[in-house]
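Visitor: Turn this into a structure:
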Amino acid sequence: MPRTTTSRGAVIPALGNAFREHGYEGASMAVLQEASGLGRGSLYNFFPKGKEEMAQAVLDDIDGWFQAHIFTPLRVAAVGDAADARVAVRTMFAEVDMYFRSGSRICLLGAFAISHQRDRFAHTVGCYFTDWIDVLTAALIAAGTADPKSTAFRCIALIQGGIVLARALNDPAAFTAVIGDATAMATLD
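Guide: The predicted model follows:
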């Protein structure tokens, strides 16, 4: 039986889980209804444009989390001293490990980037990765890292590849190892 949800924001995490589990195409309205506990009418009340609006709301929610927990702290660190910047970069990796649940949670933006949905959500996906590379580069400059742009690019690639590897092997330790390697590379450990 559908439950009553009083806000649009309250249903977004459940929709995010449905998109992570089934992909965009596989997340039918029936799947989204079941995941959210809402009937079709309630979902359309919150998201009048349908599934695409639901997916965009999930991506925006993810972006909000990354802005608050990753991008803004790195921006602040970029104007600090080298020690503070290295701490912020280490903290970024810890937050990323937590967010992706040691690689057991897929990166929905990464999944959309390599799927048929890439063009549909190109702006959001592109901005997510560009912003992350840019703010990490700025923090790495402040930290005194040699070749900060390349290091930032490689760190993000390691994170994304680590998620895929950990899920493919069903081994969170693979993601933890990748995070450790990326942390050492970025923080001059």
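Visitor: use CA for all of it now, contacts and neighbours both
Guide: OK.
Visitor: Show the contacting residues for the residue nearest the centre of the chain.
Guide: With distances taken as Cα atoms, centre = their mean, C107 lies nearest the centre of the chain, 5.1 Å away. C107 sits next to 20, 100, 160, 163 when contact means Cα atoms under 8 Å, 6 or more residues apart in numbering.
Visitor: Going by neighbour count, which of those comes out on top?
Guide: Per-residue neighbour counts (other Cα atoms under 10 Å) across these peak at I163, which has 28 neighbours.
Visitor: which SS state does that one fall under?
Guide: helix (DSSP: H, G, I helix; E, B strand; the rest coil).
Visitor: Which other helices and strands does the helix or strand containing F93 contact?
Guide: If you go by DSSP states H and E, F93 is part of helix 82-99. If you count contacts as 3 or more Cα pairs under 8 Å, 6 or more residues apart in numbering; DSSP states H and E, helix 82-99 packs onto helix 72-77, helix 122-143, helix 172-187.
Visitor: mind redoing it with 6 Å?
Guide: On a contact count with 3 or more Cα pairs under 6 Å, 6 or more residues apart in numbering; DSSP states H and E, helix 82-99 meets helix 122-143.
Visitor: So which elements touch the helix it packs on?
Guide: Checking 3+ Cα pairs under 6 Å, 6+ apart, helix 122-143 ends up next to helix 72-77, helix 82-99, helix 148-169.
Visitor: another one to check against the first:
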Amino acid sequence: MKTVYQRADIVPLLAEIFRELGYEGATLSRITERTGIGKGSLYHFFPGGKEEMAGAVLADIDAWFDAAVYRPLRNDDARQAIAAMWANVNDYFRSGRRICLVGAFALDDTRERFSRAIGDYFIRWIDALRSALMRAGCVEEEAQTLAEECVCGIQGALVLSRALADETVFIRSVETLAKRLGAATR
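Guide: The predicted structure is shown next:
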């Protein structure tokens, strides 16, 4: 029996391949090998090739973060949205076992190809968190600094957890950041 795929079924598979191999390492041959989907089918869904595949993955990540992190931080009760952000980030990054693909793309030559999507990801996260922090009582300058520190801390914790093969680094870092924001919003 042949499996019939939809484009939406393929995007998460591509995301994990890009996370594991990077943009340059994810050749079309390796993508077909790891997904089991033929080149013709991949080009049917992604006529623009690997660049379109990576763009679809970044759009999918953006949609998830918009729904689970940015919108709640901008619109919901500030303290509840911040608490939900920590839980969602922990789940999304699998307690530090899953790299941030957007962050990884920002660090190599791929950045130029997807600079707008990469920059928007970080800008929107910082802005949304700053907004929640201000609604929770922080002055704008402090809220901006804390938001930047938190996003930096999450990204750094992901790198360090991966480098040390120790997810507890990520867990401890996120807990420390959450306590810092909690103390700032009392």
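Visitor: Got a TM-score for the two of them?
Guide: The TM-score (TM-score structural alignment, normalised by the length of structure 2) is 0.94; 182 aligned residues with a Cα RMSD of 1.4 Å.
Visitor: one step back: just checking, what residue in structure 2 corresponds to the residue nearest to the centre of structure 1?
Guide: Here C107 of structure 1 is matched to C100 in structure 2, going by TM-score structural alignment.
Visitor: ditto for I163 of structure 1
Guide: Match for I163 of structure 1 (TM-score structural alignment): L158.
Visitor: sorry, back to before: any figure for the gap between the residue nearest to the centre of structure 1 and L140 of structure 1?
Guide: 23 Å (Cα to Cα, to the nearest Å).
Visitor: got the end-to-end distance for stretch 158-170 of structure 2?
Guide: Chord length of stretch 158-170 of structure 2, first to last residue, is 6 Å (Cα to Cα).
Visitor: how deep is the nearest residue to C155 of structure 1 once chain neighbours are set aside tucked in, by neighbour count?
Guide: What sits nearest to C155 of structure 1 in space, not counting adjacent residues and going by Cα to Cα, 6 or more residues apart in numbering, is A182, at 5.4 Å. Around A182 of structure 1 sit 21 other residues, with neighbours defined as other Cα under 10 Å.
Visitor: Mind telling me what A182 of structure 1 corresponds to in structure 2?
Guide: Counting by TM-score structural alignment, the partner of A182 of structure 1 is L177.
Visitor: Adding distance to S36 of structure 1, write the helices and strands packed on helix 122-143 of structure 1 out as JSON lines.
Guide: Formatted as JSON lines, these follow (distance: least, Cα to Cα, whole Å):
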{"stretch": "helix 72-77", "distance to S36 of structure 1": "30"}
{"stretch": "helix 82-99", "distance to S36 of structure 1": "21"}
{"stretch": "helix 148-169", "distance to S36 of structure 1": "24"}
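Visitor: closest to S28 of structure 1 out of those?
Guide: Taking Cα to Cα, helix 148-169 is the member of these nearest to S28 of structure 1, at 23.3 Å.
Visitor: Now that closest one on structure 2. Mean distance?
Guide: By mean Cα distance after the TM-score superposition for structure 1, the fitted helix 148-169 of structure 1 averages 0.3 Å away from its aligned residues in structure 2.
Visitor: which other helices and strands contact that helix?
Guide: helix 122-143, helix 172-187.
Visitor: Need the ones you listed in JSON lines (columns: distance to N45 of structure 1).
Guide: Output for those, formatted as JSON lines (distance: least, Cα to Cα, whole Å):
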{"stretch": "helix 122-143", "distance to N45 of structure 1": "24"}
{"stretch": "helix 172-187", "distance to N45 of structure 1": "38"}
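Visitor: quick one, what contacts the match of I163 of structure 1?
Guide: Going by Cα atoms under 6 Å, 6 or more residues apart in numbering, L158 of structure 2 touches 96, 170.
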